[in-house]
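Engineer: Please find the sequence and the predicted model below.
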Amino acid sequence: VVNKDVEMPPSLRQRASRGNVSPNETRSTNGGNSSPRANGGSPRTRIGGSGGSGGKLLVDAPSKWKSLVTRASSAFAMIAGFATMLAAGHVPTILLIFIIQGLMVRELFALAVEVRKEKDVPWFRLQQWYFYGTAVFFTYGRFLKHKWVESSIVKDPERLGAFGLFMFAHHSFISYIGWMVGLVLFVLSLRSRGLYLYQFGQFAWTHMIIVTILMQSSCFVANVLEGMIWFVFPVSIVFFNDAAAYMCGFFFGRTPLIKISPKKTWEGFIGGLIVTLIVAPFAAAWMQKYEWLICPVDDKSPLRLFGGASGCDVDPLFVAKEVTVGSIVGGFESALGWMVPHGWVATVARALFGLETVRVSWFQVHAVVFASFASIIAPFGGFFASGFKRAFKIKDFSDTIPGHGGITDRMDCQMVMALFSHLYITNFIRQPGLMTVGQLLLKIEFLTNENLLRLYKAVGKMIVT
């Protein structure tokens, strides 16, 4: 029961006598059930008011400059670490993804744990990490099977041995058996009725986290193996858009964008979009010059512990050439259908800029698509995370990164971009369904002598014809 006649604290009473107490403070002191919000209770990025013309922009607040310095320092540290792992090669980069993924899972596992009940459930945290380990074995084993193992078989069929061949040939079945063992252990751990709901809730929560985080972060690993550039560019463009939107909102933000994330403004959102679209094709042109970025991991460029892939044939995708504006935008117009009249974009480009042809690579065109998604759709991953945190009444998932919160706070938009970039690559850039020499040899290893002879005769006939 709130006592509405409670005496005002001395500090506020002195300020009230001078007329300096804000309505938010008096409401809170007088027993209101809402605490004063930042920015004067308004979702606008203004200080000291309800968002009217008398308020100040974030750039005018000294505390915000301190926050900007903290965020910038952390950002530079993250960029330095990211660049170091990239320079070390594919395997260290995959290891970095694996570490970040594990830290995200750890933060989310801890979010829904009730310590009091967990003490009554033996080995429950161990079960969570067992299921996670099984999922990691299944997911990353597939990548090793399709890249490292197959390229190894091409060079030295005896390198893996009988046990290694068996493990990778029956990898999916072994993964399923591992998960079933975990399920049996979970059922045996069920205790009193008072904990059934909690245990099954944690079981569902564990699998939801594993599927959500592991599926999307593993797409980044797939992109790394397609060529480092397919990982570096999507990650960098999301990071750049986030920084550009923050700076535009910091200096010009006035109009709130979405209630669930009060600090986001339309000025920051649109400014970040424009700046990102301008920078994307130039960044793509710079990145495509480096062989270690564009070479995929395949039979010609096998996966190595340190160092990037090299010695590959340059994909025409990364070669700049003269193309007509109509050929570039034709595919996008077809995809949009009736929303954009055929030839409209090319006509506007000719009328406004006098452009008939431009010298670009197709990777630069794809870079604009990535930039558009990173600027328009990927931020909704952050908005989703904001709503999720509000549901749990927390500000950040953790305080691992000064000025940014936890690892999950920093990776929310990246998770959305990971899945999109992987699906975009497999649907519009790479040809699906083709089998590499390594994949074929891995299957040949398990043929009987009779079937090997039949295959030998069939291949001989194909060569002759």
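Structural biologist: Here it is on my side, so go on. Numbering: from 1, shown residues only.
Engineer: switch to C-alpha atoms for all contacts and neighbour counts from now on
Structural biologist: Fine.
Engineer: Would you map the strands across the protein?
Structural biologist: Secondary structure of the chain (DSSP state E): strands at 46-47, 56-57, 256-258, 261-265, 321-324, 357-360.
Engineer: one more structure, for comparison:
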Amino acid sequence: QPLLQSSVSHDPLEIIQIYGASDNETKSESGVPEVPVPADDTPEVLNKALSGLSSRWKNWWVRGILTPAMISFFFIIIYLGPMVLMMIVLCIQIKCFHEIITIGYSVYHSYHLPWFRTLSWYFLLCVNYFFYGETVTDYFFTLVQREEPLRILSKYHRFISFALYLTGFCMFVLSLVKKHYRLQFYMFGWTHVTLLIVVTQSHLIIHNLFEGMIWFIVPISCVICNDIMAYMFGFFFGRTPLIKLSPKKTWEGFIGGFFATIVFGILLSYVMSGYRFFVCPVEFNNDSNSFTVDCKPSELFQLQDYGLPPVLQSITGWTIVKLYPFQIHSIALSAFASIMGPFGGFFASGFKRAFKIKDFANTIPGHGGIMDRFDCQYLMATFVNVYIASFIRGPNPSKVIQQLLALRPDQQLHIFNSLKAHLTEKGLLPLLEEAA
């Protein structure tokens, strides 16, 4: 016991060396300081109104009251348009980063080591500068080329980003304190993993948004639906535990949430596919300096006839149904939200159990922190981005033209002559000239 106390008072990670990596979890984690549990910030009005209920039913009513409020807020920001959505995504990203880093700082600060929190926010700034700079260059090309300062920043964007990161790297090396090197490198890794999980995924969410609001709304709504329906089915019918990391999660909730989410995704996709505001890519209008959402919907969002399998024909009596092709894709999105999405929550549960905390924060009464609500969303964002790149997106003519306009006149002329010769060889150029 004295040896254990001595180890705890100096470096919690030395316990692993003393007792060996094969020791049980209690010994290996006994040196990790517990993070203070946030105080309950449930509004006093709700506490008084629900004072006679058990904690289980109290939590049910708190969630039931605040969930519609959050969904209403979600509808409001959708109505306000893509620019507001992007700003909200940035704010959520910063808040999630803050919640995770605060947990790390609670451990780091207990040893009075400098610079961790300052460097963490500095690296967040660097990574956001890199990602948002890439986005501005891709989607605001004409505006960037029109303004001299922006053109210079765009040209040397990656070099500037690397220089900023290198500055932070040198600051970290200079902040190293004797006898605490291992813990400092541990927290350096903590910061970078947090950046990978939070910032990279939020950047992908914005890329999905530019493909069309429907690629932003449907996946997020499917995750929300699965979370709500899994909770509902688990609350009323749950009997069989699903995973040890989350004792309250049950197979009944998992399966019920899956089928409910599939149906919800198909219905929501049907409603949204009929509106250009949702299906058209978000583009920047150089004349008005604003975002526009207007286009001729692609075949993905045009009703088509689909023949039903014989089994369904015998049940429904229908032989053909009219569906939007996007509804077929929504089944894949809903299935991922229901099957793989919860693993983001399981991952977060394991993280919280490692530090003996119930929630990342107490920002939303009954729901925990912002990260508690968006742990599944980040995994979903990556899947949607990969899905679009693999099965949906083709070559983008507008981006090719943007790249051509950035070339020198002689390079543009060379490409023009090469393309003209190619079209003439294929026999397409005379046809095009006759059509003109």
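Structural biologist: Structure's in. What do you need? Just so it is clear, the model here is predicted, and its values are computed rather than measured.
Engineer: Nearest to residue 199 of structure 1, out of the strands of structure 1?
Structural biologist: Closest approach to residue 199 of structure 1 among the strands of structure 1 (CA to CA): strand 261-265, 32.5 Å.
Engineer: sorry, back to before: which of the strands of structure 1 sits closest to residue 294 of structure 1?
Structural biologist: strand 357-360 (16.3 Å).
Engineer: who's in contact with that closest one?
Structural biologist: The set of residues external to strand 357-360 of structure 1 that reach it, using CA atoms under 8 Å, 6 or more residues apart in numbering, is 319, 320, 321, 322, 323, 324, 325.
Engineer: That one against structure 2, how far on average?
Structural biologist: Once the two models are superposed, strand 357-360 of structure 1 sits on average 1.7 Å from its counterpart in structure 2 (mean CA distance after the TM-score superposition for structure 1).
Engineer: Which of the residues in that strand are classified as buried?
Structural biologist: Buried residues in strand 357-360 of structure 1, counted by 16 or more other CA atoms under 10 Å: 357, 360.
Engineer: residues in structure 2 aligned with that strand?
Structural biologist: The aligned range for strand 357-360 of structure 1 in structure 2 is 320-323, by TM-score structural alignment.
Engineer: and residue 253 of structure 1, what pairs with it in structure 2?
Structural biologist: Counting by TM-score structural alignment, the partner of residue 253 of structure 1 is residue 238.
Engineer: Check residue 182 of structure 1 too.
Structural biologist: In structure 2, residue 182 of structure 1 lands on residue 168 (TM-score structural alignment).
Engineer: my guess is its match contacts residue 122, does it?
Structural biologist: Yes - contact criterion CA atoms under 8 Å: residue 168 of structure 2 and residue 122 qualify, at 7.1 Å.
Engineer: re the thing from before, from the strands of structure 1, which stretch is densest packed?
Structural biologist: With neighbours defined as mean count of other CA atoms under 10 Å, the strands of structure 1 peak in mean count at strand 46-47, which reaches a mean of 24.
Engineer: Tally up the residues packed near residue 314 of structure 2, please.
Structural biologist: Using other CA atoms under 10 Å, residue 314 of structure 2 has 11 neighbouring residues.
Engineer: What's the separation between it and residue 127 of structure 2?
Structural biologist: To residue 127 of structure 2, residue 314 of structure 2 is 56 Å away according to CA to CA, to the nearest Å.
Engineer: got it, and residue 203 of structure 2?
Structural biologist: Taken as CA to CA, the span from residue 203 of structure 2 to residue 127 of structure 2 is 10 Å.
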